[in-house]
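Novice: Below is the sequence, then the predicted model.
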Amino acid sequence: MALEQPPTRISELADQCVQCGLCLPACPTYALDRSESESPRGRIAIAAALARGAAEPTAELRAHLDHCLGCLSCQRACPAEVRYDELLIGTRALLGPAPQRPRLLLGLLGLLQRPRLLRALRRIGAALGATRWSRALARHLPPYSPWRTALGLLPATSPLPLPRGDAAGAELALFPGCVASVEDAEAQQAALTLLRAAGYRIHVLPAFCCGAMDLHGGETAGAEQAARRVRQAWEASGATRLLSVTSGCLGTLRQALPNVPVLDPLTLLAERAERLRFRPLPLRVAVHLPCTQANVARSETAMLKLLHRVPQLEVASLPRPPSCCGAAGSHLLEFPERAAQLREAALQPLAALAPARLLSSNIGCRLHLAAGDDAKHWTTQHPLSLLAQQLEDRP
């Protein structure tokens, strides 16, 4: 699919919607606002009107489109198989970047999309005890401001180094990403440990942004540049399949590489689950299912199959979408108040589950969930990290 769709294509995609309303129960923003304009079919109608010139892109109309989390739960529920992802991305490309997009974090500095800079700043921050003073600083910033939200996401520890891949003969390539390459290096190392135990060899690509935040934010030029870089790195790898431990990157990587199998490592590990043996872990964990894992990666069954192989591990799942956590890429920075409302709704069932850990495969979701009011009651972890820690005979 092209990164920028002409108005005629947006109109064609909108015409596929039969306005049945079966998407409404699946939509987290409709559940939040109970407004037709905050529903998938309402946004489809808005996109069609804008594409046909029947409406002007006012701030009010644009806000309804910008509020969309892009979780794609509606697309999975749609009986007419409307390509909502293509329609949303095309409409945002037509409109250009949203006015509330935090330019210093995502634009001029591009801090979240430059892993080397982010890693260096995180190391400095950890050495200076940034988590102690950042919370105090955040209290002096306006409520629900992007910078206050960003400060609240800072982990306390220094980031781990990127994992090293196999020197030659790798059939798999691992895409580290940008934020994930810094904040989720442990999960990436865990993926390599588990995949090697299952008999795979893995090449690790350079760390850079896949372009997901630009793509979903209407920054067409930045998304195209990132897609070219993805293709160049992939062609140089010599691998046959591409992996990402961050489910939020999978859709964008598949778009950049339409003829390449782009997979969640959990899927491959589940196929060779009989090769993996795990030590017992008498612990109760709750599993948060990111929208991208449910609707893009489709790796929930594989993840649960692997977790259930850990003896004595008690696994409880949080309710499925529409209880989206509200992170949604840069959405938590663009609409911090709405994101916080969705987070608290997603976390509410945890009190009854009383887990020792909360597992989630998306780094954005984990950082966002960990910043919630009740997060002090549990630790967050990638499922791959738990599996690697319990693996017997680690390579």
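Specialist: Okay, I see it.
Novice: Please count neighbours and contacts with C-alpha atoms only from this point.
Specialist: OK.
Novice: Quickly note the distance from residue 22 to residue 15.
Specialist: With distances taken as CA to CA, to the nearest Å, residue 22 is found 16 Å from residue 15.
Novice: And residue 332, by the same measure?
Specialist: Distance, residue 332 to residue 15, by CA to CA: 31 Å.
Novice: Could you check which of those two has the larger neighbour count?
Specialist: Taking neighbours as other CA atoms under 10 Å, residue 332 and residue 15 compare with residue 332 leading, 26 against 14.
Novice: Now name the helix or strand holding that one.
Specialist: Using DSSP states H and E, residue 332 falls within helix 331-334.
Novice: What's the first helix or strand after that helix?
Specialist: Next in sequence after helix 331-334, counting helices and strands by DSSP H and E, comes helix 336-347.
Novice: other SSEs contacting that following helix?
Specialist: The contact analysis (3 or more CA pairs under 8 Å, 6 or more residues apart in numbering; DSSP states H and E) places helix 336-347 against helix 331-334, helix 363-370.
Novice: Verify the stated contact: residue 337 with residue 144.
Specialist: Yes: if you go by CA atoms under 8 Å, residue 337 and residue 144 touch, sitting 5.5 Å apart.
Novice: Tell me how far the most centrally placed residue in the chain lies from residue 21.
Specialist: Nearest to the geometric centre of the chain sits residue 248, at 2.9 Å (CA atoms, centre = their mean). Residue 248 is 26 Å from residue 21, where distance means CA to CA.
Novice: Next one for the comparison:
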Amino acid sequence: MALEKPPYTREQKIAALADQCVQCGLCLPTCPTYGLDGNEAESPRGRIAIAAALARGDTEPTESLRLHLDHCVGCLNCERVCPANVKYGELLVETRAMIGPTPQRPRALLAVLKQPTLLRLAARLGGAKGLGRWRRRLARRLPAESAWRVALEALPESRDIPRLLPSEGHDERPAVALFPGCVASVEDAAAEEATLALLHAAGYRAVRLPAFCCGAIDLHGGEMKAADALADRVRETWRAAGAEHLVTVTPGCLGTLRRALPGVDVADPINLLLARADRLRFQPLARRVALHLPCTQVNVARSDAALATLLRRVPELDVQVVPRAPYCCGAAGAHMLEFPERAARLREATLEQIATVAPQQLLSSNIGCRLHLAAGMDGEGRHWPHMHPLTLLAQQLEVSP
């Protein structure tokens, strides 16, 4: 359906986006969910056809049809190989907004995950009560498909809650605002502190923004009213920051932040650090690390090559990039909570790939991916310590006296 003017309705927009697909099938080999099922409806091409039929009123959003849309992990591998430049991510967001969130969505759990204050309180209580000793026992009492069970299993045994550095004062250095997010602001606080230290060493002035959810969980779940409200908060917070760049240690937030702030330089801090890598010196580290590349780092941040380059500036560090097939580890934001069995199958394939490089440590920049992968590690030699790559870089940073 060719349109001579911009679409006026969501349905028209979805139909126009779908019409860009030439049905070539080049996306199929890159799609993790198609790899799981070999089902056309579980491929980008199949989902585009479903979205178009829904938008044009040719079919109703039955439970079975919407399940194919909900199964999509949003990795955007299809966009990278599409010869027609179909904006699949935008089409998926708009289609989920049109049909609304799934009735099975674990709203109570997601509401907790979006509140950093509640997460910090839970982390402190868990540490005081020895959560690591009893969380798995409690999880086993819950049904296998329970989102709460998955969340308990993904909680770390322990965490370092660092003393967060204060924001730098005003000076002439380029200003970078760090967006802490929700889960990352608690579970990846060490990576955020590391980022501030690295940016400072590279000659930037770092400004820490308040911690809150960027809206990704709601945006990708069809909760558009909540996502729009959080986008407004992002814009207000950014205007008050007075910075030139906005960064986050979690690539999974980048797409949502860019959607809220068109025209703003929303970047992975890796790219800013590599641009000034000549100012950074690292101490040697004789260690073999597996570098897991989250889908959003490859397809949204597009900083995978920059990250590998920066890590290889650490003398003696043996960086082994984990082979990407089957492309997605299965975490995918709330996907691992909503579809734990499917997420576990994707995770197992990723852990097998990690094992092929025989690492001493696992690095991954997405907190959801790291927690999901750690929950699947077993006693067969797959108990690798894991951290954010920026945390390792900050630990090895040579600080001038």
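Specialist: Here it is on my side, so go on. No experiment lies behind these values; they were computed from the predicted model shown.
Novice: And the TM-score between these chains?
Specialist: After superposition, the two chains reach a TM-score (TM-score structural alignment, normalised by the length of the first structure) of 0.96; 390 aligned residues with a CA RMSD of 1.5 Å.
Novice: Out of the helices and strands packed on helix 336-347 of the first structure, which is closest to residue 125 of the first structure?
Specialist: helix 363-370 (16.6 Å; CA to CA).
Novice: so that closest one versus helix 336-347, what angle?
Specialist: Angle between the axes of helix 363-370 of the first structure and helix 336-347 is 80 degrees (criterion: axes from the mean of the first three to the mean of the last three CA atoms, to 10 degrees).
Novice: In the second structure, point out the residues matching the helix or strand that comes right after helix 363-370 of the first structure.
Specialist: Under the assignment DSSP H and E, the closest C-terminal helix or strand after helix 363-370 of the first structure is strand 379-381. On the second structure, the counterpart of strand 379-381 of the first structure by TM-score structural alignment is residues 385-387.
Novice: Residues contacting the matching stretch, please?
Specialist: Applying CA atoms under 8 Å, 6 or more residues apart in numbering, the contact partners of stretch 385-387 of the second structure are 360, 361, 362, 363, 364, 365, 370, 374.
Novice: and the residues you listed, which two are the farthest apart?
Specialist: Taking CA to CA as the measure, the contacts of stretch 385-387 of the second structure span a maximum distance of 17.0 Å, between 360 and 365.
Novice: out of those two, which sits in the busier spot?
Specialist: Neighbour count, other CA under 10 Å: between residue 360 of the second structure and residue 365, residue 365 has more, with 25 against 15.
Novice: What is the aligned counterpart of that one in the first structure?
Specialist: Taking TM-score structural alignment for the superposition, residue 365 of the second structure sits opposite residue 361 in the first structure.
Novice: quick one: which helix or strand includes its match?
Specialist: Using DSSP H and E, residue 361 of the first structure falls within no helix or strand.
Novice: Contacts only, for it.
Specialist: Residue 361 of the first structure is in contact with 245, 246, 247, 289, 290, 293, 381, 382, 383, 384, counting by CA under 8 Å, 6+ apart.
Novice: Most remote residue from the middle of the first structure, which is it?
Specialist: Distance-from-mean max, the first structure, by CA atoms, centre = their mean: residue 54 at 33.9 Å.
Novice: And the corresponding residue of the second structure for that residue, how close does it get to residue 46 of the second structure?
Specialist: Correspondence of residue 54 of the first structure to the second structure, assessed by TM-score structural alignment: residue 58. Separation of residue 58 of the second structure from residue 46 of the second structure (CA to CA) stands at 15 Å.
Novice: Next, count neighbours for the residue lying closest to residue 127 of the second structure once chain neighbours are set aside.
Specialist: Excluding the flanking residues, the one nearest residue 127 of the second structure by CA to CA, 6 or more residues apart in numbering is residue 158, at 7.4 Å. Residues lying near residue 158 of the second structure (other CA under 10 Å) number 13.
Novice: what's residue 253 of the second structure in contact with, if anything?
Specialist: Residues counted as contacts of residue 253 of the second structure (CA under 8 Å, 6+ apart) are 181, 214, 216.
Novice: To which residue of the first structure is it aligned?
Specialist: Under the alignment by TM-score structural alignment, residue 253 of the second structure pairs with residue 249 in the first structure.
Novice: Please, which helix or strand holds that match?
Specialist: Assignment of secondary structure by DSSP H and E places residue 249 of the first structure within helix 247-256.
Novice: What are the buried residues along that helix?
Specialist: By 16 or more other CA atoms under 10 Å, the buried positions in helix 247-256 of the first structure come out as 247, 248, 249, 250, 251, 252, 253, 254, 256.
Novice: In contact with the fourth one, which residues?
Specialist: Right, residue 250 of the first structure. Neighbouring residues of residue 250 of the first structure by CA under 8 Å, 6+ apart: 244, 262, 263, 264, 296, 297.
Novice: Are any of the residues you listed buried, and if so which?
Specialist: Of the contacts of residue 250 of the first structure, these count as buried by 16+ other CA under 10 Å: 244, 262, 263, 264, 296, 297.
Novice: Leaving out chain neighbours, which residue sits closest to the third one?
Specialist: Closest residue to residue 263 of the first structure apart from its sequence neighbours, by CA to CA, 6+ apart: residue 243 at 5.0 Å.
Novice: what sits against the one you found?
Specialist: Residues near residue 243 of the first structure by CA under 8 Å, 6+ apart: 172, 173, 174, 175, 262, 263, 264, 265.
Novice: again with residue 370 of the first structure
Specialist: Each residue near residue 370 of the first structure by CA under 8 Å, 6+ apart is listed here: 153, 376, 379, 380.
Novice: Pick the one among those residues closest to residue 238 of the first structure.
Specialist: Closest approach to residue 238 of the first structure among the contacts of residue 370 of the first structure (CA to CA): residue 380, at 34.5 Å.
Novice: how near is the closest one to residue 59 of the first structure?
Specialist: Relative to residue 59 of the first structure, residue 380 of the first structure is positioned 37 Å away (CA to CA).
Novice: Neighbour count: the two, which is higher?
Specialist: A direct count of neighbours by other CA under 10 Å for residue 380 of the first structure and residue 59 places residue 380 higher, at 21 against 10.
Novice: thought residue 200 of the first structure was touching residue 171?
Specialist: Yes: counting by CA under 8 Å, residue 200 of the first structure touches residue 171, with 7.3 Å between them.
Novice: Could you report the distance from the residue nearest to the centre of the first structure to residue 50 of the first structure?
Specialist: Using CA to CA, residue 248 of the first structure is found at 28 Å from residue 50 of the first structure.
Novice: The longest helix that the second structure contains vs the first structure, average offset?
Specialist: The longest helix of the second structure (DSSP state H) is helix 224-241. Helix 224-241 of the second structure differs from its equivalent in the first structure by a mean of 0.4 Å after superposition (mean CA distance after the TM-score superposition for the first structure).
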